[in-house]
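In: Pasting a predicted model and its sequence here:
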Amino acid sequence: MEYSLDYARKLDQQDPLKSYRDQFLFPQHQGQNVVYFTGNSLGLQPKRSAAYIQEVMDDWSRHAVEGHFYADKPWWDYHERLAEPLAKVVGAKPEEVTVMNTLTVNLHLLLVSFYRPEGKRTKILCEEKAFPSDQYMLQSQLRWHGLKPEDHLIEVKKREGEHHWHTEDFVEAIEEHADELALVFIGGLNYYNGQVFDMKTITAAGHKAGAFVGWDLAHAAGNVELSLHDWGADFAAWCSYKYMNSGPGNASGAFVHQRHLNKKDIPRLEGWWGTKKETRFMMTPEFDPIPTADAWQLSNPPVLSVAPYLASLAMFDEVGMPKLIAKQKSLVAFLEFVLKTVDEKVESRFEIITPKEARGSQLSVFLHGEGRSLFDYLMKNGVIVDWREPNVIRLAPAPFYNSHEDIFRFSEILYAGIQQQVLI
């Protein structure tokens, strides 16, 4: 690799996905696009999203309530259009996928089915310092069942002095508590250090121990290769507004493995949109579950929210995850290269803590010493990145809309910020 603008532009010229950059809307800074590296928090807006939303608005104005059945994309089954393209993104069968609610709501609903403490099997195993919403969700689930989190929540820690986890430590912890585990639940990609967990191995270990296994894929869906069906995960859920670019706080995707579908006796909170379409409007007193993951739906889908998700998934379907991941690897490799180049120039002011062999689009940079001022400098100079206490900057170039030139521009601004001694 070369540390030069010409080299970055050469890589961009060779990029088969380069035209997609023009299909997104960028915030502006001093008359040019910002360097936007926070696709791990909120993806940029695809230009086509507005048309999908406007289509729903137009149908509403023309048809009113009849839009449920007579809109160009009828609202009553609008969400079903997402199942097939979304299944390709997460490695599932279309019947295993649904879109509903938001992420933590879906996780609570899924834990009704897949956290069933009984006898000695009461404990939940997760990673240390999971995303706070997951921590709160798991703790509240335990309390709901009359259990104390301090006694029934097992957290697998990083090794002393290290910034990442080891798969064998998860497997060892699962084996150690095999007789007590009811659930293994982990974030598939850690929000803080950017590490992708070995979901296949951990899922197999959890099942061998007799526990259900579920995944929070907020930072993984649309970012890394997933094979939920083949791995045999019992359930998973993810938000759609990070790498999937569906808009702030938008609808969540959920996965339930095929072996759990079409069961009337599975514990589940139920609502009328989860009952079979053929009988839904007959208002029968008995719940008759749809034989797909849609059975976990409670209410009719929020079509105005789902519309931009469908717009984004159309792009994923056009490109496919293999091509996105190939570009991601090129972007992240170049980002790592320029970071190390700058670090050598400034005598080791920071280090990358995302493990090389287990990463997606995100690199987490651990700053030595006072680092908030550097983050502020980057933000003031048109580089949108993410800060996590106490001293980590998260960088997540997204393959749909980021370029190698973005990465080189960032490196120059980073170097200038350090030169101005903003770390001191």
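Out: Structure received.

In: From here on, just use CA atoms for contacts and neighbour counts.
Out: Fine.

In: Could you pull out the helices in the stretch 51-200 of the chain for me?
Out: In order along the chain, the stretch 51-200 of the chain carries the following helices (DSSP state H, counting those that start in this stretch): 67-70, 83-90, 103-114, 132-144, 149-152, 167-176, 199-208.

In: helices or strands next to the third one in the packing?
Out: Read it as helix 103-114. Contacts of helix 103-114 with other secondary structure elements, assessed using 3 or more CA pairs under 8 Å, 6 or more residues apart in numbering; DSSP states H and E, are made with helix 132-144, strand 235-238, strand 252-256.

In: let's see it at 7 Å
Out: strand 235-238 (3 or more CA pairs under 7 Å, 6 or more residues apart in numbering; DSSP states H and E).

In: And the strand it packs on, how far out from the chain middle?
Out: Between the mean C-alpha point of strand 235-238 and the mean C-alpha point of its chain there is a distance of 9 Å (CA atoms, centre = their mean, to the nearest Å).

In: next one: stretch 367-380
Out: Centroid separation for stretch 367-380 versus its chain: 26 Å, with CA atoms, centre = their mean.

In: now stretch 160-169
Out: In terms of CA atoms, centre = their mean, the centre of stretch 160-169 is set 22 Å apart from its chain centre.

In: Select, out of the helices of the stretch 51-200 of the chain, the one closest to Glu344.
Out: Proximity of the helices of the stretch 51-200 of the chain to Glu344 was assessed by CA to CA; the nearest stretch is helix 167-176, lying at 31.2 Å.

In: For that closest one, give me every contacting residue.
Out: In this structure, residues lying in contact with helix 167-176 by CA atoms under 7 Å, 6 or more residues apart in numbering are 156, 198, 202, 205-206, 209.

In: mind running it again at 10 Å?
Out: Residues from elsewhere that reach helix 167-176, judged by CA atoms under 10 Å, 6 or more residues apart in numbering: 124-127, 154-159, 178, 180-181, 183-184, 197-199, 201-211.

In: Please compare the first structure with the one that follows:
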Amino acid sequence: MLRDEFHLPAAPDGAPALYFCGNSLGLQPKGVEEQLSRELRVWREHGVEGWWGGEAGGWLSYHRRLQRDLSAIVGAKPDEVVACNALTVNLHLLLVSFFRPTGRRCKIIMESGAFPSDQHAVRAQLQFHGLDLDRDLIEVAPRRGSATIRTEDIIEQIERAGDELALVLWSGVQYYTGQFFDLPAIATAGRKVGARVGFDLAHAAGNVPLQLHEWGCDFAVWCNYKYLNGGPGAPGGLFVHERHEQDDSLPRLAGWWGHRESDRFQMKPEFVPERGAAGWQVSTAPVLGLAPLLAGLPLFSRAGGMEAVRKQSELLTDQLYRNLQAIRGLRILTPERSADRGAQISAYLPGHRPDLEKQLSRRGLICDYRQDNLDGSGGGVLRLAPAPLYNTLEEVNRIDEVLRSTLALN
């Protein structure tokens, strides 16, 4: 859609590589260098006065310059989102506020096989509260013989936990299989039994259409370096629903950048949170880390918004799915229906292939391969993520040729 707005890595032969790893790190928008240079110039010319002088009102309210585009991408109001900290840091900060086990209500439900940092964070929070991992952590797994989780099984587990459930924490898009979960149904079920609901959107933000405000989840977190192309280790993002904006009773691990901006520099010991999601900021905004997002986020509106991005995504993944289906020996783990998947197709390859990722890279295909042992053969899973802002149908079809020649499965 906007391929010319990105820098494309080169393959060994000098041609543009087939870059299908946007689910791990998005490509660099061409406007990033200019945006970073602008902030470096402000720093050079103004020093500390760059916080309140320089261009666009200074760095003090830098996060506000990102709110409009970021809120449109995740389906929120501008004050409900902020780019800050890092994903797992944000997850811990929001769990402090929204996981409040009391009496019978002390369980957390999440997907089995969630991304490791989510598992680490949830287990750490349960242990912090003195709870029992075996008793108080409910993990919903795929049915035997399936790689994906049925919505009805998630809802059933939520309803079964009932008034013992304190929190539903669920992924938007499953990082391994690419499954796009029914988030509004999960949010509704969780709130119906009185639980808080939070989403990890690491593989969903900038990938699939989201309506966080409308769905009514309590909070969400995501990283900005995958489909949002914010650069390696870019600061993360978080959402807090506006119904919590006036709730000063929510506990939080406070930091000075989350203090009310109007009197932050009076240096008082009492913490008065900024209204909205910005009140969960902790440390000083990393201006040079946020700057690439000012170049990258507007590309989504230029592409026509998330609905247009999603339409292109489905076109690419439909073709990729068909192509992979025709390669003998592959087992596709991603749902067949385009509505049930993000911009990713995952396929299981039998047999031990530790050098496959490097072999494909030498042939110009940059993607992700992880060892797995689904059938006992010591095989692995190939994850291919066609990012709709810069990948094309022609590239999708070239993948077929590269895979067939490399795998020798035709």
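Out: Yes, it's here. Just so we're clear, the structure is a prediction, and the values are computed from it rather than from any experiment.

In: Can you calculate the TM-score here?
Out: For these two chains in superposition, a TM-score of 0.94 is obtained (TM-score structural alignment, normalised by the length of structure 2); 398 aligned residues with a CA RMSD of 1.3 Å.

In: which of the contacts of helix 167-176 of structure 1 are buried?
Out: The neighbour-count test (16 or more other CA atoms under 10 Å) marks 124-127, 154-157, 178, 180-181, 183-184, 197, 199, 202-207, 209-211 as buried among the contacts of helix 167-176 of structure 1.

In: Can you tell me how far the counterpart of Gly351 of structure 2 in structure 1 is from Glu344 of structure 1?
Out: When structure 1 is aligned by TM-score structural alignment, Gly351 of structure 2 is paired with Gly369. For Gly369 of structure 1, the distance to Glu344 of structure 1 (CA to CA, to the nearest Å) stands at 17 Å.

In: dump the residue contacts of the nearest residue to Gly360 of structure 1 once chain neighbours are set aside.
Out: Spatial nearest neighbour of Gly360 of structure 1, chain neighbours left out: Val224 (5.7 Å); criterion: CA to CA, 6 or more residues apart in numbering. Residues near Val224 of structure 1 by CA under 10 Å, 6+ apart: 89-90, 188-189, 196, 217, 243, 321-322, 324-325, 328, 358-361.

In: Assumed Val224 of structure 1 was part of a strand.
Out: No: secondary structure of Val224 of structure 1 (DSSP: H, G, I helix; E, B strand; the rest coil): coil, not part of a strand.

In: what's the counterpart of it in structure 2?
Out: The equivalent of Val224 of structure 1 in structure 2 is Val208 (alignment by TM-score structural alignment).

In: residues contacting the most centrally placed residue in structure 2?
Out: For structure 2, the residue lying nearest the average C-alpha position, counting by CA atoms, centre = their mean, turns out to be Ala202 (1.3 Å). Ala202 of structure 2 makes contact with 23-24, 87, 115, 171-175, 220-228, 236-237 under the criterion CA under 10 Å, 6+ apart.

In: Would you mind pulling up the elements that the helix or strand harbouring Lys358 of structure 2 packs against?
Out: Under the criterion DSSP states H and E, the helix or strand holding Lys358 of structure 2 is helix 356-362. Applying 3 or more CA pairs under 10 Å, 6 or more residues apart in numbering; DSSP states H and E, one finds that helix 356-362 of structure 2 contacts strand 18-19, strand 365-366, strand 368-371, strand 380-384, helix 393-407.

In: mean shift of it relative to structure 1?
Out: Superposing on structure 1 places helix 356-362 of structure 2 at an average distance of 2.9 Å from its equivalents, by mean CA distance after the TM-score superposition for structure 1.

In: for structure 1, which strand is longest?
Out: Among all segments of structure 1 classified by DSSP state E, the strand with the greatest residue count is strand 181-187.

In: Give me the mean distance between that one and structure 2.
Out: Its match in structure 2 and strand 181-187 of structure 1 itself, once the structures are fitted together, sit a mean 0.7 Å apart by mean CA distance after the TM-score superposition for structure 1.

In: Surely Asp58 of structure 1 touches Lys73?
Out: No: counting by CA atoms under 10 Å, Asp58 of structure 1 does not reach Lys73; the two are 11.5 Å apart.

In: Of those two, which one has the most company?
Out: For the pair Asp58 of structure 1 and Lys73, the greater number of neighbours falls to Lys73 (16 against 13), based on other CA atoms under 10 Å.

In: list the contacts for that one?
Out: For Lys73 of structure 1, counting by CA under 10 Å, 6+ apart, the contacting residues are 55-56, 59, 67, 79, 81.

In: Please point out which parts of whichever helix in structure 1 runs longest sit buried.
Out: Selection of the longest helix in structure 1 by residue count, based on DSSP state H, yields helix 321-345. Under the neighbour-count criterion of 16+ other CA under 10 Å, helix 321-345 of structure 1 has 321, 324-325, 327-332, 334-335, 337-340, 342-343 buried.

In: Now tell me what touches the next helix or strand after that helix from outside.
Out: Next in sequence after helix 321-345 of structure 1, counting helices and strands by DSSP H and E, comes strand 350-352. Outside strand 350-352 of structure 1, the residues that touch it by CA under 10 Å, 6+ apart are 163, 193, 336, 339-340, 342-344, 363-369, 371, 391-394.

In: From Ile73 of structure 2, how far off is the counterpart of Leu261 of structure 1 in structure 2?
Out: The equivalent of Leu261 of structure 1 in structure 2 is Glu245 (alignment by TM-score structural alignment). Taking CA to CA as the measure, Glu245 of structure 2 falls 21 Å from Ile73 of structure 2.

In: Looking at the two, which has the bigger crowd around it?
Out: Ile73 (25 against 18).

In: In contact with that one, which residues?
Out: In this structure, Ile73 of structure 2 makes contact with 67, 205-212, 228, 297-298, 300-301, 305-307, judged by CA under 10 Å, 6+ apart.

In: residue in structure 1 matching it?
Out: So, by TM-score structural alignment, Ile73 of structure 2 is matched to Val89.

In: ok, back up a step: now the common contact residues for Asp58 and Lys73 of structure 1.
Out: Both Asp58 of structure 1 and Lys73 are in contact with Gly67, where contact means CA under 10 Å, 6+ apart.

In: compared with structure 1, how much does the helix or strand Tyr348 of structure 2 falls within deviate?
Out: With elements taken from DSSP H and E, the one containing Tyr348 of structure 2 is strand 345-349. Once superposed with structure 1, the aligned residues differ from strand 345-349 of structure 2 by a mean of 0.9 Å; criterion: mean CA distance after the TM-score superposition for structure 1.
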